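>>> no FASTA, just this:
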């Protein structure tokens, strides 16, 4: 039902369909870029303000379930598709999508140019960063917990756990490297005692369906009050990535270690706050939630904003890719990106053709998804309303 809200929401929740398209259309249609860690699910919602342990905030990639060592062109096409669907959801004309693809390439290529200036910050991004910088632990607590208590409110979002589950999670969080997450912030003492206050099963979005997902609340220092001594931790099961990797690339065999390693390469702010572990027979990664961490939401953007956002976000992704490349790889990749430009479009034909094809595929799939899920749900609601009191 969440995916049925809009075509853009459907794109965010249907990563596997993107890679099904890639397999069906042969990966040879895209250039083969240097072997680097890629996001694997590079849509707008997976970028946003992220804080490091010192409280510095930057726009970075913020989701790594699909991260692999693979082709950076996959991230570029996935981001282009997400931006194109956001434009369509804002009822903007098709020419906006074409101009946006040009700016996407401008921003991405700039990341590989020595001493090139960062693109101007769009208003939507500026507002998001400003909001993130102003957020406090009280804001985080109001979203995640119930008022000023130190317990998770059971209900639609949080579900109770068994004693055995709480015990296993407590043992997991007692590991030395996981204890270090709780004490890593600059205002916390490295030798501060850490106590598990509460734990709950966490009902989250589409990427968590069928996987373990827990939220844990830790007290760092023994004061148990809202503030920097309260630590909220996300424990999520890692699964096999749908994103294709370069076969010659060596990656961790453990799924959670792959996620953490990809995060450290692509998003240093977030990667330093993540640790891999095992819960029962499941591979899980653990990260601390900070008040400054936010999703980037783009609702009903204008044509000018669309172009600015495309340029800026593509540059963010380009920087994440470029920091992993040698100088020679950067030059070679930048040269490849400058090839196959159309006569009327300053973007590679492979990018434009891929995004246009994917928009059509996802539009059709979205409508079918609505027919199968949203329509049936709507009929059930109408039947309930028509029943006598």
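Received the coordinates, thanks. Keep in mind that this is a model prediction, so the values were computed, not measured. Numbering: from 1, shown residues only.

>>> going forward, measure contacts between C-alpha atoms and count neighbours the same way
Fine.

>>> what ranges do the helices span in the stretch 101-250 of the chain?
123-134, 137-144, 163-173, 176-183 (DSSP state H, counting those that start in this stretch).

>>> let's bring in a second model and compare:
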């Protein structure tokens, strides 16, 4: 995704892209005449999901405009595709909203802050991720009771942080960019008051305690003398006989996608139990399982999550990508975008040709409490997310060309912030459409699950 030529040539290419899409052209949002009905987009997505879980998905999305935004990546992808784009391609996260950034442990056990969801990753124009992040900031700010001026300012902070970080990264060498990471300690300066600092420190503490050993105590029990995953329907249910047999088979296939030394490590564990698990908002209805493994003994657990991978919501709007297997797409995207990757990240095909990927369930993972953030803290967090997004894009795209397009002025920043506030209002309207569909019985929602 990096164009040939000198740095000056690449920067010139970025500036030339302004002729096609001026930076100010990103401002505002007006729905196209033929804009698809958002509920129809969601229903189309649900056709090949587990039907008994779809009411949970709709119930979660109906909870608030921000919850709706989280589950409506397909709706926003169609809206972004209807606009002109720069043609400056990166490996997109595809769903870069505020809650898809968070904490996790590197293999060296350092706590990092980064993107943490890659179900929709796909090559595309860099500004699509930037806009989704900015919109999520604006929606969260309005939901937290901040005025529209404050919401727009917070969105602006995220974009400015992205631009300034990208311009800094454009001046670095390739290895310097590749090894750049955002340490979790960057969260502490976000806390202005003593109360906020205690809350951030608590978040970091919880993340460090979120390990397989802690999950073992919470998610398992002894039944007839054998360790089993707890039964907590409908969110966590024992895998049936057929599912268990299939999981044992694809566990072996998954092993082959790991590097040799990681296969050696995995071979030190044995398969104990598995259960079907409901996760997230937008992912509800996809096939997802929790697998319990045991190492040296039963007090040495490892939890792996196996999740169905489907076509990215971006794929129907962009040229064909390099991936033929959806699980491979997710894994490659995560390896490319994250500063450090899960040791057990892998992929394979399952029953009926369905694609899956594997990762650890809990490896010191944690997320910020965005709903509790006041204006100052939200702006600081938005800046951190913008910085992390630029770092991810710089690894996969032509950072010099993108920096050339963005420039030293805040023209792009202000335009995207204006778009974010306009689209935040659209999200409120779309959320109301879902509420009306639930009330009319068009879709069934199970709230509070």
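Now that the structure is in, tell me what you want to look at. All of these numbers come straight from a predicted model, not from anything done at the bench.

>>> Mind checking the TM-score on these two?
TM-score for the superposed chains, counting by TM-score structural alignment, normalised by the length of the first structure: 0.82, backed by 362 aligned residues with a CA RMSD of 3.3 Å.

>>> ok so, going back, which one of the helices of the stretch 101-250 of the first structure has the most crowded surroundings?
helix 176-183 (a mean of 19; mean count of other CA atoms under 10 Å).

>>> Okay, angle between that one and helix 163-173 too, please.
Computed with axes from the mean of the first three to the mean of the last three CA atoms, to 10 degrees, the direction of helix 176-183 of the first structure lies at 90 degrees from that of helix 163-173.

>>> what about helix 176-183 of the first structure, how far off from the second structure?
Helix 176-183 of the first structure, aligned to the second structure and superposed, deviates on average by 7.4 Å (mean CA distance after the TM-score superposition for the first structure).

>>> by contact count, what packs against that helix?
strand 213-220, strand 274-279, strand 282-289 (3 or more CA pairs under 8 Å, 6 or more residues apart in numbering; DSSP states H and E).

>>> wait, what's in contact with the residue positioned nearest the centre of the second structure?
The geometric centre of the second structure, computed from its C-alpha atoms, lies nearest to residue 117 (CA atoms, centre = their mean), at 2.8 Å. Taking CA atoms under 8 Å, 6 or more residues apart in numbering, we find residue 117 of the second structure in contact with 93, 95, 100-101, 334.

>>> Identify the residue nearest residue 336 of the first structure in space, chain neighbours excluded?
residue 31 (7.5 Å; CA to CA, 6 or more residues apart in numbering).

>>> Now do the strands in the second structure.
Here the second structure has its strands, by DSSP state E, at 89-92, 101-105, 111-115, 122-125, 220-223, 226-229, 236-238, 270-277, 288-294, 301-309, 346-349, 355-360.

>>> For residue 375 of the second structure, find the nearest of those.
With CA to CA as the measure, strand 101-105 is the member of the strands of the second structure nearest residue 375 of the second structure (18.6 Å).

>>> average gap between the closest one and the first structure?
Superposed on the first structure, strand 101-105 of the second structure shows a mean distance to its aligned partners of 0.8 Å (mean CA distance after the TM-score superposition for the first structure).

>>> correct me, but residue 259 of the first structure touches residue 69?
No - using CA atoms under 8 Å, residue 259 of the first structure is not in contact with residue 69, being 10.9 Å away.

>>> if you count what's nearby, which of those two comes out ahead?
residue 259 (27 against 23; other CA atoms under 10 Å).

>>> so what corresponds to the more buried one in the second structure?
Residue 259 of the first structure maps onto residue 330 in the second structure, with residues paired by TM-score structural alignment.

>>> try residue 38 of the first structure
Using TM-score structural alignment, residue 38 of the first structure lines up with residue 92 in the second structure.

>>> Surely that match touches residue 123?
Yes - assessed by CA under 8 Å, residue 92 of the second structure is found in contact with residue 123 at 5.5 Å.

>>> Is there a neighbour count for residue 409 of the second structure? I'd like the number.
11.

>>> quick one on the thing from earlier: of the strands of the second structure, which is nearest residue 259 of the second structure?
So among the strands of the second structure, strand 346-349 is nearest, using CA to CA, at 9.4 Å.

>>> The closest one vs the first structure, mean deviation?
Here the mean offset of strand 346-349 of the second structure against the first structure after fitting is 0.7 Å, by mean CA distance after the TM-score superposition for the first structure.

>>> Specify, as a residue range, where that strand falls in the first structure.
Against the first structure, strand 346-349 of the second structure falls on residues 275-278 (TM-score structural alignment).

>>> Please state the offset of that stretch from the chain centre?
Distance of stretch 275-278 of the first structure from the chain centroid (CA atoms, centre = their mean, to the nearest Å) equals 19 Å.

>>> swap in stretch 21-34 of the first structure?
Averaged over its C-alpha atoms, stretch 21-34 of the first structure has a centre that lies 22 Å from its chain's centre (CA atoms, centre = their mean).

>>> who's in contact with it?
So stretch 21-34 of the first structure is contacted by 70-73, 325, 329, 333, 336, 350-351, 358 (CA under 8 Å, 6+ apart).

>>> Just the closest of these to residue 5 of the first structure, please.
residue 358 (19.0 Å).
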